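# I'll drop the sequence and a predicted model, then ask my questions.
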Amino acid sequence: MRPSRGAPLVTAALVAAALAGPAPAEASVLGGDHCAHQQRLHVPGAAFQRSTCLPDLTTAGLAGTPYTDMADQAGLTAKATRTPSGVPGVQIDGYFPDSSHFNTTHGWRHDAQFVIRLPDHWNGGLVVTGAPGTRKQYATDTAISDQVLAQGYAYAATDKGNNGADFYRDGTRPGDAVAEWNARTTQLTRAAKRAVAQLYGHTPRHTYMTGISNGGYLTRWQLENHPELYDGGVDWEGALWTADGPSLLTSLPTAVARMRGAAGDEDMYAVGFARGSEFLWPYHEKAYWGVTQKIYRAEFDPTYDPGCPGPSAGSTPDRILSPCATDAAYDYASRPASVHQAVARVSLTGRIGRPLITLHGDLDTLLPKAADSDVYARMVHASGRGPLHRYYTIQGGTHVDGLYDTYPDRLRPILPCYRSAFDVLVSWVEQGARPPADQTVARPADGDVVDSCRLADRADPMR
């Protein structure tokens, strides 16, 4: 649920083409001793926190320790992904006041958990993210944290205030759980800025918001509603929510109907699924479509089928992952106004207030780009914010990079393109270097597909 009344409440109101490397590091304020000043760190508003000085804040150093969770990262990156290591500093784990208990990390059984990592050699910046999917605060350690820490950024991540397949049970009104994601991200950003200042002596010179999937949604929402907190963002296949569609509730019912023999391939193409993505459909039938449909339908439309409210309706993994029988017939457009109002509470507008780079794989089979980032890019332009946005389609990219290991001849990981795009964003924000124009980044026929991606060296004409 939302932060308690006694907590500092943050309300929901409001990533080369460029060859620049990471920002130059500031002098180490820790004097080489990453343990020296951790006692001064107090995360504002936290109900509990634990600070630890560590010789390496990256997954290379943390794997097998309580300071990351490799299992929660499973599938997000390709196995051969290279990551940096050897970044000493301080890690703060903790949680904000909350009344829900889905997150069992550290045995705390408490939601609104966060991690803040503060490297000895700081470049003056902060990167904030929220967990993708229904994962928790360590989910993007390999995908995001390792690289930005090596570049010198402080890093902060949140579990979004609720997690797991039952997240829809949090809150008292439809949409409360997703609304909390936004509030918790804002809350962490403000608190992390102040924690950074406590250690290094001043607030971040630049703060970037970024994320994958639901974390991409958070990035869009934050730049629309709290641009004062950030200098820019990178959105990696963010989920799209709009009051009247499209959204997961307008595309997934067709996928579920196809699972039950009630829809065909042409129906799938009509709601945005890409031609050429068919080889990925069997996997998504087993792992994604059914449970995702149930989760969000239960969150925004809990009265649709009281006999099958959500993923807990089942006692085996197969039953939990499978759809309810009635999900195949779900028609969002005909649902009551209250359902649309619940989605409207968390909807996006396209009115970003800071530079944003969006990446989306053309073979995304959970959030098809035709019904997601293509639409969001149009929303941004329609709102007059086009000059603040760049949109890169990654040929052969799909929703999770781990699938590359199964289909190396058909897919490519998005992560190296994300890293390139982050560097482009930093050059855009900090040097005024215009980023490449919107483009499709072609899948290379050979070379290092897992760790290399270069955006075309062409900038947009002045607009």
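That came in fine, so what should we check first?
# Going by C-alpha atoms from here, please, whenever you check contacts or count neighbours.
Noted.
# What segments of the stretch 101-250 of the chain are strands?
With DSSP state E, counting those that start in this stretch as the criterion, the stretch 101-250 of the chain has strands at 113-119, 125-130, 154-158, 206-212, 232-236.
# Now do the first one: everything it contacts.
Put plainly, it is strand 113-119. 34, 57, 87-96, 103, 137-138, 149, 152-161, 188, 192, 196 (Cα atoms under 8 Å, 6 or more residues apart in numbering).
# about what we covered before: include distance to Asp364 and mean neighbour count when you put the strands of the stretch 101-250 of the chain into TSV, please.
Listed next are the strands of the stretch 101-250 of the chain as TSV, based on distance: least, Cα to Cα, whole Å; neighbours: other Cα atoms under 10 Å:
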stretch	distance to Asp364	mean neighbour count
strand 113-119	29	27
strand 125-130	20	28
strand 154-158	24	29
strand 206-212	13	26
strand 232-236	11	29
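# For those, give me CSV that also has distance to Thr242.
Below are those laid out as CSV (distance: least, Cα to Cα, whole Å):
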stretch, distance to Thr242
strand 113-119, 28
strand 125-130, 20
strand 154-158, 24
strand 206-212, 18
strand 232-236, 17
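# OK, contacts around Glu131?
You called it Glu, but residue 131 is Ala. Contacts of Ala131 (Cα under 8 Å, 6+ apart): 137-140, 157-160, 211-212, 214-215.
# tell me the two of those that are most distant?
By the measure Cα to Cα, Tyr138 and Asn214 form the most distant pair in the contacts of Ala131, at 14.4 Å.
# For the stretch 101-250 of the chain, which segments count as helices?
Ranges of helices within the stretch 101-250 of the chain are 146-150, 176-200, 214-225, 248-259, based on DSSP state H, counting those that start in this stretch.
# So for Leu321, which of the ones you listed sits nearest?
Nearest of those (Cα to Cα): helix 248-259, 11.4 Å.
# could you say what helices and strands the closest one packs with?
Counting contacts by 3 or more Cα pairs under 8 Å, 6 or more residues apart in numbering; DSSP states H and E, helix 248-259 is packed against helix 265-270, helix 281-287, helix 289-300.
# now, of those, which is deepest in the fold?
Among these, judged by mean count of other Cα atoms under 10 Å, the one packed with the most neighbours on average is helix 289-300 (a mean of 25).
# In addition, the following structure is provided for comparison:
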Amino acid sequence: MPLTTTSRRRTAALTATLALALGGALAAATPAAADKPHGGHCARQAKIAVPGAELQEVACLADLTTAGTVASGHTNPNDWAGLHAAGTTNPSGVPGIQVDGYFPDTSTTNANNGWKHDSQFVIRIPDDWNGGLVISGAPGVRGQYANDFIIGDWVLAKGYAFASTDKGNTGVAFYDDGSAPGGSIAEWHSRVTQLTIATKRVVKQVYAAAPQRTYLFGISNGGYLARWQLENRPDLYDGGLDWEGTLFRADGPNLLTYLPTAIRNYPAYAATGDQAAHDAIIGAGFAAGSEFLWPFHETVYWDLTQRIYREELDPTFDGALKAGIPFCASGTPSCDADYDYAARPAAVKQAVASVQLTGAIGKPMLTVQGTLDTLLPPATDADVYDRLVDDAGSGALHRYYRVEDGTHTDGLYAAYPDRLRPLLPCARAAFDDLTAWVEDGVPPPADGLRPRPVVGDLVNTCEL
């Protein structure tokens, strides 16, 4: 039946009322810009809940790089001191979200943030995200911020989310966490895996999408972890950059097979130039031409590294002592200068076997190491690992670049600018080659030695 004029008016009024009501309901259901993925500065930070974390602190920062986080107190420069050459230029001005926190743990060696709690992590998510994620473990026995300057700043400026862990134990007594021999190192594996899985979830909470690509990027022990993860958890990653990673092998070589030779023979060489002592150190795997670096490494690295890793893997060697006797002379009871890995009980080799690498990587990886590395010499480390990868049938997934005059710590470059070359720019160049390989199918440069350039900015550039 046709509507009357009055009926039409009532219908029109009802329609208008419904439209207003519906519009209000739609407006209420539509998220504000700050609640939308890519909705603005630090959008959706309130949604962050790090899976498995015992504690988390979320901050919205104007700059996630060290140019901003040093001033805001969201990094610890002591964690990354000495890892880069003076004059290194870094990007800055990357706004976004930072999450600090820790996973449940019973050890308390990490004092960062005043927490005195291990398994600390940092997660950074830039406002302008490129869809990728970079995961790293701290080098040496440093804290979770150790990679902030050398890796974090650079990948964040490219748009990657970035996360790093203290590996579950820190400091020179990292071995003293109550675990069995090898257990502290084994914890490094699980903490990187744990952080990777958790960070993928956090990124999805913020952007409503999981990372399209996930990469590992680590130096020294962090490089070891890149190797280990790609051997044992390749399902979590798309590729990795191994920057002078540590090698553990039950049958050798490993730190405990060559460091004692250097520690035992260096005093005689330093005192008189004893040729036999010199030849013994070279014979242990240290590069000819690295002699000018031996005094620093004997004072800073060799003795300490031998004692704390030996305590982790072979605590019975020195009985009730904790990590032996610093700088003891050969012949002193329980002196690490006289440590003989080959003569130690089978249980020691089993401890090393529990954390050893096999070379069976399951995703693409690039390795960068300096020819003058005097803590992890190529002859006892990356050269050996490259052969392991080939023997495991994974050679097509691996490239190995030996950088002439590079050493383990770029901070030494300022003291020897005519003899050394920083590795950081080469590691960054290799990471770009890795992502081009994974994402665009561009083959990386062939393996081999990369000679020192005659001219150019060695601190900030590198051609592989």
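Done, it's in. Only a predicted model underlies this, so the values are computations on that prediction, with no experimental measurement involved.
# about what we covered before: wait, which of the strands of the stretch 101-250 of the first structure is closest to Thr77 of the first structure?
strand 206-212 (11.4 Å).
# Can you tell me the centre-most residue of the first structure?
What sits nearest the mean C-alpha location of the first structure, by Cα atoms, centre = their mean, is Gly215, with 1.7 Å.
# Identify the residue of the second structure aligned to it.
Under the alignment (TM-score structural alignment), Gly215 of the first structure pairs with Gly222 in the second structure.
# same question, Arg351 of the first structure
Checking TM-score structural alignment: Arg351 of the first structure goes with Ala360.
# on that earlier part again, mind checking the helices and strands packed on helix 248-259 of the first structure for the one nearest to Gly133 of the first structure?
Closest of those to Gly133 of the first structure is helix 289-300, at 9.3 Å (criterion: Cα to Cα).
# For the helix or strand just after that closest one, which helices and strands make contact with it?
Using DSSP states H and E, the helix or strand that follows helix 289-300 of the first structure in sequence is helix 317-321. Applying 3+ Cα pairs under 8 Å, 6+ apart, we find helix 317-321 of the first structure packed against helix 281-287, helix 289-300.
# one more time with 6 Å, if that's ok
Of the remaining helices and strands, none touches helix 317-321 of the first structure by 3 or more Cα pairs under 6 Å, 6 or more residues apart in numbering; DSSP states H and E.
# For that helix, buried residues please.
For helix 317-321 of the first structure, a neighbour-count test (16 or more other Cα atoms under 10 Å) marks 320-321 as buried.
# State the distance from the nearest residue to Ala257 of the first structure once chain neighbours are set aside to Val43 of the first structure.
Spatial nearest neighbour of Ala257 of the first structure, chain neighbours left out: Ala328 (4.1 Å); criterion: Cα to Cα, 6 or more residues apart in numbering. Using Cα to Cα, to the nearest Å, Ala328 of the first structure is found at 46 Å from Val43 of the first structure.
# Over to Thr68 of the first structure?
Taking Cα to Cα, one finds Thr68 of the first structure at 19 Å from Val43 of the first structure.
# Just name the most buried of the helices of the stretch 101-250 of the first structure.
helix 214-225 (a mean of 27).
# how far off strand 232-236 does that helix point, in degrees?
150 degrees (axes from the mean of the first three to the mean of the last three Cα atoms, to 10 degrees).
# What is the distance between helix 214-225 of the first structure and the centre of its chain?
Counting by Cα atoms, centre = their mean, to the nearest Å, helix 214-225 of the first structure is centred 8 Å from the centre of its parent chain.
# now for it, which elements pack on it?
Judged by 3+ Cα pairs under 6 Å, 6+ apart, helix 214-225 of the first structure is in contact with strand 232-236.
# so where is the strand it packs on in the second structure?
Counting by TM-score structural alignment, strand 232-236 of the first structure corresponds to 239-243 in the second structure.
# Report the distance from that stretch to the chain centre.
Counting by Cα atoms, centre = their mean, stretch 239-243 of the second structure is centred 9 Å from the centre of its parent chain.
# related to what we said a few turns ago, next one: the residue nearest to Ala257 of the first structure from Gly216 of the first structure, what distance?
27 Å.
# same thing with Gln49 of the first structure?
With Cα to Cα as the criterion, Gln49 of the first structure and Gly216 of the first structure are 27 Å apart.
# ok, now Asp176 of the first structure?
19 Å.
# do Gln38 of the first structure as well
On the measure of Cα to Cα, Gln38 of the first structure and Gly216 of the first structure end up 31 Å apart.
# tally of neighbours for the counterpart of Gly285 of the second structure in the first structure?
Gly285 of the second structure maps onto Gly272 of the first structure when the alignment is built from TM-score structural alignment. Using other Cα atoms under 10 Å, the number of residues around Gly272 of the first structure comes to 18.
# again, but for the one 4 residues further on
A count of neighbours around Gly276 of the first structure, defined by other Cα under 10 Å, yields 11.
# Please identify which of the contacts of Ala131 of the first structure is nearest to Cys308 of the first structure.
Of the contacts of Ala131 of the first structure, the one sitting nearest to Cys308 of the first structure (Cα to Cα) turns out to be Asn214, at 24.0 Å.
# picking up where we left off before, ok, the residue nearest to Ala257 of the first structure - contacts?
The contact partners of Ala328 of the first structure, taken as Cα atoms under 6 Å, 6 or more residues apart in numbering, are 253, 256-257.
# Filter those residues by whether they're kept in the second structure.
On the basis of both residues aligned by TM-score structural alignment, their matches' Cα atoms under 6 Å, what survives of the contacts of Ala328 of the first structure in the second structure is 253, 256-257.
# Reformat these as CSV; add distance to Pro119 of the first structure.
Supplementary listing: those in CSV, determined by distance: Cα to Cα, whole Å:
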residue, distance to Pro119 of the first structure
Pro253, 45
Val256, 45
Ala257, 49
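# Which position in the second structure pairs with Ala156 of the first structure?
Using TM-score structural alignment, Ala156 of the first structure pairs with Ala163 in the second structure.
# Ile135 is in contact with that match, correct?
Yes: counting by Cα atoms under 6 Å, Ala163 of the second structure does reach Ile135; the two are 5.1 Å apart.
# if I look at Asn162 of the first structure, how far off is Val400 of the first structure?
21 Å.
# More neighbours: which of these two?
Asn162 (32 against 22).
# post-alignment, the match of strand 232-236 of the first structure versus the first structure, mean distance?
Aligned to the first structure and superposed, stretch 239-243 of the second structure gives a mean residue distance of 0.3 Å (mean Cα distance after the TM-score superposition for the first structure).
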